[in-house]
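Chemist: Okay, here's the prediction I keep looking at, along with the sequence it came from:
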Amino acid sequence: MTVIIVFILQLCISLTFQDSLDINSVPVHIDEDFYWRDYRGSIPKDALVGGSKLNRPTYIGQVVHSNSLIPGPIVQEDKGMYFYFEGDAYFVTENVKIFCTKHPEKFNWTKIHNGEVRNGLDVNRFVIGGSNNMYIGRIRYHDGDLVGRFSLDSSSYSTLISFEGSVDDMLVEGNTFEILYYIDDGRKRQFVSFSLKKTFNSFLIVANSLITLWFSKFLQ
């Protein structure tokens, strides 16, 4: 009888604190760490460098075309953005957005080989830059890094559809490229949760012993 009562008490307490002390439930808050500003021919100070052309930095742009949001490179010297859509290459100078962040250290370029997502990469950390889950990527092109887009294979989420991008009215494709990856993994929150969980588990052990002792004497 004593064992059953102790087990029920311990189970109730454990279930109460399970969600708040689970070290594996660290949320990903990508949307809180970047935003899109209007691009009007000048580069904001908080714009994230996306690539390069002729040894000069390029940036990550976004435009609405045919009711779709499409990412592509902003080339400051050209005062506009290049993108590719359904077989055609475009260059626009109006209604363009530019990717900005106050925390550039939280974004990293991670290489993909032959279109395969290697073990350890979390698709929830891929940065969406357009409609229909168009993610932001870049590829090596003419001694520079060309910003463009890629999508996931919806049937398996393990293989990437090849990269697509455009610059100077040219379509650029490939299966080996880099993806923009969010690397803020909430280690501080995870450490705090882990410490709390260890403390709570120690408390349960002591409480279990005390309750068992008390009920043993009470039921004698």
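Modeler: It's in.

Chemist: hey, let's count contacts and neighbours off CA atoms from now on
Modeler: Will do.

Chemist: Packing partners of the host helix or strand of residue 63?
Modeler: Using DSSP states H and E, residue 63 falls within strand 56-65. Counting by 3 or more CA pairs under 8 Å, 6 or more residues apart in numbering; DSSP states H and E, the packing neighbours recorded for strand 56-65 are strand 49-53, strand 68-75, strand 96-100.

Chemist: and the comparison structure, right after this:
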Amino acid sequence: MLQSTLSLCVIFPALIISHVSTLQENYYWREYTGYVPPDAIAGGKDINGDDIYIGQAYIRGEGLMVVQIYPGTREIQAAIKGVKKVDKYTKILCGPLQNFSWLTVTSSNLHLVLLNKHAVIGGHEDGQGQINIGRISYEGETKIGKVNSFVVGDASFRFADNNDREPVVKSYEILLYYNNDNNTLIQN
């Protein structure tokens, strides 16, 4: 009797956890140490045609910023009040690549276009709100950066350019996540 009760105590919570996890998105952030895991999400190509990856970095007093990761490079640039360079507290986006898609939007139509869609949350700006993941083509390569989605009607895209500046862009692509089980977008 005791053994069957113990079995139920172990199995039942495992079933609940398993069921709950199927309701969540299947993407996650791993610590980035210079090594790119096989399930990392490539966000585009650099000027040489090599993959670049989507990351996030913690900037003290500013928040958790979306960053661009070049494989093998530890120092990363984050676009926040100019450009900040970081080499720790960095993560890389991972998950099933086939569940992600890019959608072209503008800073003024973002919130309308995203109705009933799941834009991937890339971090937050302290005192402002959540930011999403965006990209553009710039000077022959893809640039990954943050979408200030907390500003309704003017959700601009910002990134760290090659000259340590933080340009503001009004037309860009935003990263979406699809629930591949039924081929629909996860809704917020």
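Modeler: Structure's in. What do you need? Computed from a predicted model, the values in this text were never measured in an experiment.

Chemist: Report the TM-score for the pair.
Modeler: Overlay of the two chains. TM-score (TM-score structural alignment, normalised by the length of the second structure): 0.72; 156 aligned residues with a CA RMSD of 2.6 Å.

Chemist: about what we covered before: tell me which of the helices and strands packed on strand 56-65 of the first structure is the most buried.
Modeler: Greatest average neighbour count among these goes to strand 68-75 (a mean of 25), per mean count of other CA atoms under 10 Å.

Chemist: Which SSE is immediately downstream of that one?
Modeler: Note on strand 68-75 of the first structure: by DSSP H and E, the next helix or strand toward the C-terminus is strand 80-85.

Chemist: Leaving out the residues flanking it, which one is nearest to the most centrally placed residue in the second structure?
Modeler: Taking CA atoms, centre = their mean, the centroid of the second structure lies closest to residue 122, which sits 3.8 Å from it. Among residues not flanking residue 122 of the second structure along the chain, residue 132 sits closest, at 4.7 Å (CA to CA, 6 or more residues apart in numbering).

Chemist: and whatever helix or strand the one you found lives in, what does it pack onto?
Modeler: Element membership of residue 132 of the second structure [criterion: DSSP H and E] is strand 129-138. Applying 3+ CA pairs under 8 Å, 6+ apart, one finds that strand 129-138 of the second structure contacts strand 63-69, strand 121-125, strand 141-147, strand 171-179.

Chemist: If I take the second one and strand 51-59, what angle do their directions form?
Modeler: This means strand 121-125 of the second structure. On the basis of axes from the mean of the first three to the mean of the last three CA atoms, to 10 degrees, strand 121-125 of the second structure is oriented at 30 degrees to strand 51-59.

Chemist: Return the residue of the second structure aligned against residue 62 of the first structure.
Modeler: Alignment note (TM-score structural alignment): residue 62 of the first structure maps to residue 56 of the second structure.

Chemist: show me what contacts the nearest residue to its match once chain neighbours are set aside?
Modeler: Computed as CA to CA, 6+ apart, the closest residue to residue 56 of the second structure that is not its neighbour in sequence is residue 66, at 4.4 Å. Going by CA atoms under 8 Å, 6 or more residues apart in numbering, residue 66 of the second structure touches 54-57, 78, 122-123, 131-133, 144-146.

Chemist: which of those count as buried?
Modeler: By neighbour count, with 16 or more other CA atoms under 10 Å, those hold 54-57, 78, 122-123, 131-133, 144-146 as buried.

Chemist: Can you tell me which of these is nearest residue 95 of the second structure?
Modeler: Distance to residue 95 of the second structure across those (CA to CA) is lowest for residue 54, with 11.5 Å.

Chemist: What lines up with residue 120 of the second structure in the first structure?
Modeler: Aligned counterpart of residue 120 of the second structure in the first structure: residue 127 (TM-score structural alignment).

Chemist: what's the neighbour count on its match?
Modeler: 20 (other CA atoms under 10 Å).

Chemist: Surely it touches residue 135?
Modeler: Yes - between residue 127 of the first structure and residue 135 there is a contact at 5.6 Å, judged by CA atoms under 8 Å.

Chemist: Find residues that contact each of those two.
Modeler: Residues touching both residue 127 of the first structure and residue 135 (CA under 8 Å, 6+ apart) are residue 180.

Chemist: coming back round to it: which residues sit in contact with the residue nearest to the centre of the second structure?
Modeler: 56, 64, 65, 66, 130, 131, 132, 133, 146.

Chemist: Also residue 93 of the first structure?
Modeler: For residue 93 of the first structure, the contact set (CA under 8 Å, 6+ apart) comprises 40, 41, 79, 80, 81.

Chemist: run the last query once more with 7 Å
Modeler: Contacts for residue 93 of the first structure (CA atoms under 7 Å, 6 or more residues apart in numbering) come out as 79, 80, 81.
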